[in-house]
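Chemist: sequence-free structure coming up:
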């Protein structure tokens, strides 16, 4: 699932007239980059949720094998949005992608799929060492142990791609909620794991990060 329902307020004025996933970086929209990443990594079926200027995203995806989960009436955040989209995603573990990041190096989707172990895991997050990030503001999010289990705080940044057991969403009853709430259940249970991305990564949070991402893509 690609999360494309956000308001993109930090990207203004670029998002005054278009949703953030349709901003171009290096001649390609963030949404198309995320779709290419998912498909190359072997993920499918693909669902994109929409809210702000959602019709523009739907028009952009017209004719492609992508389902739309419409949140026009109420933006549901990541957890609520994923739960609403589950009927479109089908059975089995799901991958979620944030389109507003740029990756260089190994495909994180393929890496997560290869490392997924449902006997031990209910969540597997792709993490990036803080020193390998660009455009990041603030500290890291997680630490990782010798057994690859994660804990809060540390110098590893959540990269915006993860694999989840969607059955655990049934334990959360709010209509609107963040997947952070699910992580907070899984971490003390020892069911949340991390995988470290060996390449570079850029957070597209603000207009001034676009040149950083393009330089990274060009090898800078």
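Modeler: Cool, the structure landed. No experiment lies behind these values; they were computed from the predicted model shown.

Chemist: hey, let's count contacts and neighbours off CA atoms from now on
Modeler: Will do.

Chemist: Tell me the spacing between the residue nearest to residue 83 when sequence neighbours are not counted and residue 197.
Modeler: With CA to CA, 6 or more residues apart in numbering as the criterion, residue 83 has its nearest non-adjacent residue at 6.8 Å, and that residue is residue 169. Between residue 169 and residue 197 the computed distance is 26 Å (CA to CA, to the nearest Å).

Chemist: Which strand or helix spans residue 36?
Modeler: With the criterion set as DSSP states H and E, the secondary-structure element containing residue 36 is helix 30-40.

Chemist: What is that helix packed up against?
Modeler: Using 3 or more CA pairs under 8 Å, 6 or more residues apart in numbering; DSSP states H and E as the contact definition, the elements that helix 30-40 packs against are strand 2-4, helix 108-115.

Chemist: picking that back up, more neighbours, residue 169 and residue 197?
Modeler: Summary of the neighbour comparison: residue 169 and residue 197, criterion other CA atoms under 10 Å, with residue 197 having more neighbours (23 against 16).

Chemist: contacting residues around that one?
Modeler: 106, 108, 126, 127, 128, 129 (CA atoms under 8 Å, 6 or more residues apart in numbering).

Chemist: and these, which of them are in helices?
Modeler: Assigned to helices by DSSP state H, the following of those qualify: residue 108.

Chemist: closest to residue 34 among the contacts of residue 197?
Modeler: When the contacts of residue 197 are compared for distance to residue 34, the smallest value, 10.8 Å, is given by residue 108; criterion: CA to CA.

Chemist: Next one for the comparison:
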């Protein structure tokens, strides 16, 4: 397989609106679950893949994350003056990420079961994929109120709609980021280009996943970790 990922990007720039009032004085990735900030849960997963480098984008209350990550080897990129959304944020960080595909992760979720980052690396095939999204069956999600995002077909190809939830982790080729003219844009725009090319693929996680984007998700995630890992 060619074009293997070398870098990891963690999206940590958001305002954490759904997590208020807990995010009134801190960015969402600094919210603790089971005694550790969400950013540390995410870092533990991606570090098991031995990435060449890890980049974290910042915007809302960046100082707390900069201090927390100091000395960890993680590169921080602060988006100023405006937040750039996921697509714009990833493109903005490319000087630190290189040209190879990137593993990206939203740190506002907790996972159990096999390491989803390692599973993505093991399944990645740049010859036939532009992105590989880690998806979770709706029945194995906790705290997800909306319907699913995708269905998976022959060869792992994704289509919109279905009972698979995008878990916020993927490997993505960054070439198509340059086809979006706007500065601020979602990665959904890039996925649509990949869907049209038949090169958006999915992988189904065999464990469970909990959304920690709102205060109730903290206790739910801790209960899930206790039940699945003890």
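Modeler: Received the coordinates, thanks. Keep in mind it's a predicted model, so treat the numbers as computed, not measured.

Chemist: Which residue ranges of the first structure form strands?
Modeler: For the first structure, applying DSSP state E gives strands covering 2-4, 24-25, 28-29, 46-50, 66-70, 94-97, 101-104, 123-129, 133-134, 142-144, 150-152, 156-164, 192-196, 200-203.

Chemist: just to revisit the earlier point, could you identify the buried members of the contacts of residue 197 of the first structure?
Modeler: Judged by neighbour count, with 16 or more other CA atoms under 10 Å as the criterion, the buried members of the contacts of residue 197 of the first structure are 108, 126, 127, 128, 129.

Chemist: In the second structure, what residue corresponds to the last one?
Modeler: Which is residue 129 of the first structure. Taking TM-score structural alignment, the alignment pairs residue 129 of the first structure with residue 137 from the second structure.

Chemist: list the contacts for that match?
Modeler: With contacts defined as CA under 8 Å, 6+ apart, residue 137 of the second structure is in contact with 148, 163, 164, 165, 204, 205.

Chemist: now do residue 68 of the first structure
Modeler: 47, 48, 49, 50, 58.

Chemist: one more time with 10 Å, if that's ok
Modeler: For residue 68 of the first structure, the residues meeting the contact criterion (CA atoms under 10 Å, 6 or more residues apart in numbering) are 1-2, 46-50, 54, 57-58, 61, 85, 88.

Chemist: who wins for neighbours among these?
Modeler: The most neighbours of any of these, using other CA under 10 Å, belong to residue 1, which has 29 neighbours.

Chemist: thinking that one is in contact with residue 39, fair?
Modeler: No: here residue 1 of the first structure lies out of contact with residue 39, judged by CA atoms under 10 Å, at a distance of 11.5 Å.

Chemist: Could I get the strands of the first structure in TSV, plus columns for distance to residue 177 of the first structure?
Modeler: As requested, the strands of the first structure are arranged in TSV below (distance: least, CA to CA, whole Å):
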stretch	distance to residue 177 of the first structure
strand 2-4	14
strand 24-25	29
strand 28-29	27
strand 46-50	15
strand 66-70	16
strand 94-97	15
strand 101-104	22
strand 123-129	17
strand 133-134	27
strand 142-144	20
strand 150-152	19
strand 156-164	16
strand 192-196	18
strand 200-203	22
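
Chemist: With respect to residue 213 of the first structure, which of these lies nearest?
Modeler: Among those, strand 200-203 sits nearest to residue 213 of the first structure (CA to CA), with 5.7 Å.

Chemist: what range in the second structure does that closest one sit on?
Modeler: Under TM-score structural alignment, the match for strand 200-203 of the first structure in the second structure covers residues 208-211.
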